[in-house]
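Trainee: show me the folded form of this:
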Amino acid sequence: AMLWRKLPMPVIAAVHGVCFGGGLQIASGADIRVVAPDARMAVMEMKWGLIPDMGGYALWRGMVREDMLRELTYTNREFSGAEALTLGFATFVDENPHTRAMAIAREIADRNPEAMREAKALFNEYVDMDEDAILMAESVRQARVIRQPNQIEAVMAGMQKRAGVFAD
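Mentor: The predicted model follows:
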């Protein structure tokens, strides 16, 4: 599940059907999660005498309110995709999660890939940093992309109202 976070590009999960236990951890590793409203979800491990693993705790920290996560872990209560949005397990709820995920992916693909990688890397780092370290990391990562050909292409494409043509 942690591998999704370590990839340099954004990962989008389209969730439908049953998403219990390890499946929930795998989906939680995605940067963006689009979930069908009738999806069935649960932190299921305690039912089998286990604790959530596969990075669940690391992924859920800051994503799901701790008291709710405790209740879901201790009870294995099943929740719907619609409820997943309010809990923090879903980014969006959509009747057709695959179609919505693909639309988001197309939009992301129309951005500077270097800036996308730097933004994702900063997202992965900043949770353990203080404010000064975050500001420094922003500056360092921005310096890697600003005034580079892909950044200039992003500006030109925006001004000319066309899709960007990026080198990657």
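Trainee: every contact and neighbour count from this point should use C-alpha atoms.
Mentor: Will do.
Trainee: wait, what's in contact with L24?
Mentor: Contacts for L24 (Cα atoms under 8 Å, 6 or more residues apart in numbering) come out as M41, A42, V43.
Trainee: second input sequence below; structure requested for side-by-side comparison:
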Amino acid sequence: MTLFDELEFSNLQLDQHGSLAVLTINRPKALNALNSDTLTEIGQVVDLIAENADISALIVTGAGEKAFVAGADISELSELNNVYSGRELSLSGQEVMQSLNNLPLPTIACIQGFALGGGLELALACDIRIASPRARMGLPEASLGVIPGFGGTQRLPRLIGAGRALDMLITGRQVDAEEALQMGLVNYVSDEPLSKAREVAEQMIRNAPISLALIKEAVRRGAHISVEEGMEIEADLFGMAVATSDFAEGTRAFLDKRRPEFKGE
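Mentor: From the prediction side, this is the model:
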């Protein structure tokens, strides 16, 4: 029995391998496009994982080899016709992406094929991105007369710099896996991206879960403030880490020349 055995979703597939969860956007006929139902289901899964201590890492991927997520569902998008409806869709998508970004455990986007528009925004909300050599990434919203609405204009510049982000945003061009690696948009390129994602996740899981959560918090909170203010946050969180049982176990295991057994305490 795993966390997901009794759950049923129309647009997602959920698997659990020990403490590793794999969330697959499962709309291959629509190139895994994000419609409102899919966004809702992703939010529900993220909330569930956030509340469950049995999950130590999450991989997000798309069904098939053609697309991670090819973007938002254009048929739904085309029905928007006023400021209010557009703003509400943007806020709802941002909420889902932010909840994914705020998970205390490591998250990895496994990108095969297209990651466009909302698909790239979903990948940007993860901590690490691993791409197939065939992957293509972009934010083409300007070609539809709109702008990214699920965090793309904010996360992309913070990740790769304003100049490179504006190039992608204003031209709407797609970048391949190698260019994405060079600009820091993805962390790894692999012929077997899901296998690589599992390998990276297993390496993460070996570390103390409280440390991972505190590292994410330090980076997230420090991203938009001065270095001096960030150092204060780091010191506070370092103090919290030192007070944990996992710290005592980690240092003791190092001195004993054995692998630590962390309990998240």
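Trainee: please verify my assumption that D110 of the first structure contacts A163.
Mentor: Yes: the criterion here is Cα atoms under 8 Å, and D110 of the first structure meets it with A163 at 6.5 Å.
Trainee: residue range in the second structure corresponding to stretch 79-90 of the first structure, please.
Mentor: Taken onto the second structure by TM-score structural alignment, stretch 79-90 of the first structure occupies residues 175-186 there.
Trainee: show residues contacting the matching stretch.
Mentor: 128-138, 159-160, 164, 187-189.
Trainee: show me which of those are buried.
Mentor: The neighbour-count test (16 or more other Cα atoms under 10 Å) marks 128-138, 160, 187-189 as buried among these.
Trainee: next, work out how far apart T153 of the second structure and L139 of the second structure are.
Mentor: T153 of the second structure sits 9 Å away from L139 of the second structure, taking Cα to Cα, to the nearest Å as the criterion.
Trainee: got it, and L77 of the second structure?
Mentor: 15 Å.
Trainee: in terms of neighbours, single out the busier of these two.
Mentor: Neighbour count, other Cα atoms under 10 Å: between L77 of the second structure and L139, L139 has more, with 28 against 16.
Trainee: roughly how far does the counterpart of that one in the first structure sit from L24 of the first structure?
Mentor: In the first structure, the residue matched to L139 of the second structure (TM-score structural alignment) is V43. From V43 of the first structure across to L24 of the first structure, the span is 7 Å (Cα to Cα).
Trainee: who touches both of these two?
Mentor: Contacts common to V43 of the first structure and L24, judged by Cα under 8 Å, 6+ apart, are absent.
Trainee: which bit of the first structure covers stretch 205-222 of the second structure?
Mentor: By TM-score structural alignment, stretch 205-222 of the second structure lines up with residues 109-126 in the first structure.
Trainee: so for the matching stretch, what gets flagged as buried?
Mentor: Of the residues in stretch 109-126 of the first structure, A109, R111, N112, P113, E114, A115, M116, R117, E118, A119, K120, A121 count as buried by neighbour count, 16+ other Cα under 10 Å.
Trainee: any idea which of those residues is closest to F20 of the first structure?
Mentor: K120 (26.5 Å; Cα to Cα).
Trainee: surely that closest one and P10 touch.
Mentor: Yes: here K120 of the first structure reaches P10: they are 6.9 Å apart, a contact under Cα under 8 Å.
Trainee: excluding chain neighbours, what is closest to the residue most central in space within the first structure?
Mentor: Nearest residue to the geometric centre of the first structure (Cα atoms, centre = their mean): D31, 1.3 Å. Using Cα to Cα, 6 or more residues apart in numbering and skipping the chain neighbours, the partner closest in space to D31 of the first structure is V11 (5.3 Å).
Trainee: how about that neighbour, what's its partner in the second structure?
Mentor: Using TM-score structural alignment, V11 of the first structure sits opposite T107 in the second structure.
Trainee: now its match: how far from A253 of the second structure?
Mentor: For T107 of the second structure relative to A253 of the second structure (Cα to Cα), the value is 27 Å.
Trainee: how about the helices in the second structure?
Mentor: 36-50, 74-77, 83-101, 118-124, 152-160, 162-171, 177-183, 193-205, 209-222, 227-242, 245-256 (DSSP state H).
Trainee: go through the ones you listed and pick out the most buried.
Mentor: With neighbours taken as mean count of other Cα atoms under 10 Å, the helices of the second structure reach their highest mean count in helix 118-124, at a mean of 27.
Trainee: just how off-centre is it within its chain?
Mentor: Relative to its chain's centre, helix 118-124 of the second structure lies at 8 Å (Cα atoms, centre = their mean, to the nearest Å).
Trainee: what span of the first structure lines up against that helix?
Mentor: Going by TM-score structural alignment, helix 118-124 of the second structure sits over residues 22-28 in the first structure.
Trainee: what residues does stretch 33-53 of the first structure touch?
Mentor: Against stretch 33-53 of the first structure from outside (Cα under 8 Å, 6+ apart): 12-22, 24-25, 27, 72-84, 89-98, 100-101.
Trainee: again with stretch 197-207 of the second structure
Mentor: Outside stretch 197-207 of the second structure, the residues touching it (Cα under 8 Å, 6+ apart) are L20, S56, A57, L58, I59, P106, I108, A109, C110, I130, F262.
Trainee: let's see 7 Å
Mentor: S56, A57, I108, C110, I130 (Cα atoms under 7 Å, 6 or more residues apart in numbering).
Trainee: export those residues to a markdown table and tack on distance to E249 of the second structure?
Mentor: Conversion of the contacts of stretch 197-207 of the second structure to a markdown table gives the following (distance: Cα to Cα, whole Å):
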| residue | distance to E249 of the second structure |
| --- | --- |
| S56 | 18 |
| A57 | 21 |
| I108 | 27 |
| C110 | 32 |
| I130 | 32 |
